[in-house]
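Q: sequence isn't available, so here's the structure alone:
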């Protein structure tokens, strides 16, 4: 007489484990990202802010550079966020300012990432004199005080949005270059890269088809911190009068009007909305970056 074997309660997890075993890498990353509720909230907030910025010409009730009402009017039904000292609608200017600051942050980050990835790939893969020259130049750029380098560059070139984008893009790349170089040095010793080298594959194919896709995850995570820093730098330069110039609106030059005690105490609608937008966007980008770091971390697969 055979005894009926009891079913192991752990067997109930087999379907879930099987499902996870056949899960694609993208779905696994998204599943781990969704565990961060603050990141999901931040992503939704960024989506709303970016949508409002993109459709600013449609949403804005007034021309952001035109005088639309009385000077320094308090918030009302006609002017939801009031007007500034010369009668421009603050709600319209806030929408366009967010658009300008986001564009500066995104484009400067793309420029810095492209430069850093290219130099990091070249230094890590070719090594030798190429590596020495690129990394010594990178060390030289990083040896200068960051804010001083940005201020000097902004003082030399004509103030404006594109000047700020180019300056920040050409200053923020060293960290990305060092990160990519380290990853390339590690990937160059892997079997699939060595086999491609032995097969006589061109360096272009190895770099952009095999090494680059395997180093984009840390680059993407690092780029979020660069974007947050770039937006803060753009706001700081515009606040100091070295960035986006009036009458064009940016979050930094909107805060420039809040330098007097009278504005700070009696006209808070001139500085609280742009200040809150800067805080919200930078905080949301940092939360998304933290979640991406955990989602792309290979060890998190084991832990979970």
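A: Arrived safely. These numbers were taken from a predicted model, which means no experiment stands behind them.
Q: C-alpha only now, for contacts and for neighbours.
A: Noted.
Q: in contact with the closest residue in space to residue 34 that isn't next to it in sequence, which residues?
A: Spatial nearest neighbour of residue 34, excluding adjacent residues (Cα to Cα, 6 or more residues apart in numbering): residue 40 at 6.5 Å. Residues near residue 40 by Cα atoms under 8 Å, 6 or more residues apart in numbering: 33, 34, 288.
Q: what residues does the helix or strand containing residue 278 touch?
A: Element membership for residue 278, per DSSP states H and E: helix 272-296. Helix 272-296 is touched from outside by 28-33, 36, 38-40, 42-43, 45-46, 94, 98, 217-218, 221-222, 224-225, 227-229, 231-232, 251-252, 254-255, 300, with contacts defined as Cα under 8 Å, 6+ apart.
Q: how about that helix: buried residues?
A: Residues 273-274, 277-278, 281-282, 284-296 are the ones in helix 272-296 that count as buried (16 or more other Cα atoms under 10 Å).
Q: next helix or strand past it?
A: Following helix 272-296 toward the C-terminus (DSSP H and E): helix 298-303.
Q: second one coming, line it up with the first:
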């Protein structure tokens, strides 16, 4: 007998509600051979929708996980309103008898962190890295400036950047996202009760004052740029005699942009002009004062044009 789906909550109309049985069948009973990845939230499985050849990714939240029902509902309701080539597409969801599942488009090449940090992966070329960071910038611009409400992602990191068959970077995992009404004050700061997201990608104001804004996303994006350039994790738990990755790069660039920080796995095979541009851009995104960081519109303009503008004091 099929479990009865919960009806106490529904996202925006028009979104497909799968049954647990449908997704159980699609993932071969959530079999180990279908597992794509796992984390504190639960597991992600490869699935094939019944009566079709469409491959999907099914996130099955662990019962009792920190990312429980409120975050599930937030992610589904947020993604259901988004349509952008650099945001992972929601295909449906399931909420039955305590089981929480989200169905996304399948991303063939998985998450960015696997390509940067796992030794058994082919080294990600500079061309692909540059394409990915441009795509992420475009997705963040869409969230920050092109919707009726501003959406702050609040967990920008390689593990939440997913790559399709063409290595197009797409933003995923919106379980920590915040929305607020657009204001003439682009620097609006939202106070919260605690810090969320991932250590190493936290903006200074989020740590010291528990506040978030579009500019805290910009800071995390700056960390992402440094990580992609260096091929190293943020090293946020550095010992007293060590430097975090961000501080190490800042130290290396005290007297000018220093391409010695580049990922040695690239073996010098990268566009030096683009690398300097991305390094300079990353450092600008990492300014301590949020109002001195660039907006994502300025970031995308720099990446598209290959030049730093002269009209904004940020540059």
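A: Nice, I can see it. What you are looking at is a predicted structure, and each value in this text was computed from that prediction instead of being measured.
Q: now compute the TM-score of the two chains, please.
A: Overlay of the two chains. TM-score (TM-score structural alignment, normalised by the length of the first structure): 0.25; 117 aligned residues with a Cα RMSD of 5.7 Å.
Q: in helices only, show me the contacts of helix 272-296 of the first structure.
A: 28-33, 38-40, 42-43, 45-46, 94, 98, 217-218, 221-222, 224-225, 227-229, 231-232, 251-252, 254-255, 300 (DSSP state H).
Q: just the buried ones out of those, please.
A: By 16+ other Cα under 10 Å, these give 28-29, 32-33, 39-40, 42-43, 45-46, 94, 98, 217-218, 221-222, 224-225, 227-229, 231-232, 251-252, 254-255 as buried.
Q: I'd like the contacts of residue 40 of the first structure as TSV, with distance to residue 59 of the first structure appended.
A: Listed next are the contacts of residue 40 of the first structure as TSV, based on distance: Cα to Cα, whole Å:
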residue	distance to residue 59 of the first structure
33	32
34	31
288	27
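Q: of those residues, which is the nearest to residue 120 of the first structure?
A: Of all the contacts of residue 40 of the first structure, residue 288 has the smallest distance to residue 120 of the first structure: 24.5 Å, by Cα to Cα.
Q: from residue 137 of the first structure, how far off is the closest one?
A: As judged by Cα to Cα, to the nearest Å, residue 288 of the first structure and residue 137 of the first structure stand 31 Å apart.
Q: same check on residue 37 of the first structure?
A: Taken as Cα to Cα, the span from residue 37 of the first structure to residue 137 of the first structure is 41 Å.
Q: also residue 281 of the first structure?
A: According to Cα to Cα, residue 281 of the first structure and residue 137 of the first structure sit 33 Å apart.
Q: before we move on, what about residue 15 of the first structure?
A: 54 Å.
Q: between the two, which has more neighbouring residues?
A: Set residue 15 of the first structure next to residue 137 and count neighbours by other Cα atoms under 10 Å: residue 137 wins out with 13 against 10.
Q: can you name the element that comes right after the helix or strand encompassing residue 183 of the first structure?
A: Per DSSP H and E, residue 183 of the first structure falls inside helix 174-187. Moving toward the C-terminus from helix 174-187 of the first structure, the next helix or strand (DSSP H and E) is helix 191-198.
Q: tell me which residues in that next one are buried?
A: Judged by neighbour count using 16+ other Cα under 10 Å, the buried positions of helix 191-198 of the first structure are residue 193.
Q: likewise stretch 136-145 of the second structure?
A: Buried, per 16+ other Cα under 10 Å, within stretch 136-145 of the second structure: 136, 137, 138, 139, 140, 141, 142, 143, 144, 145.
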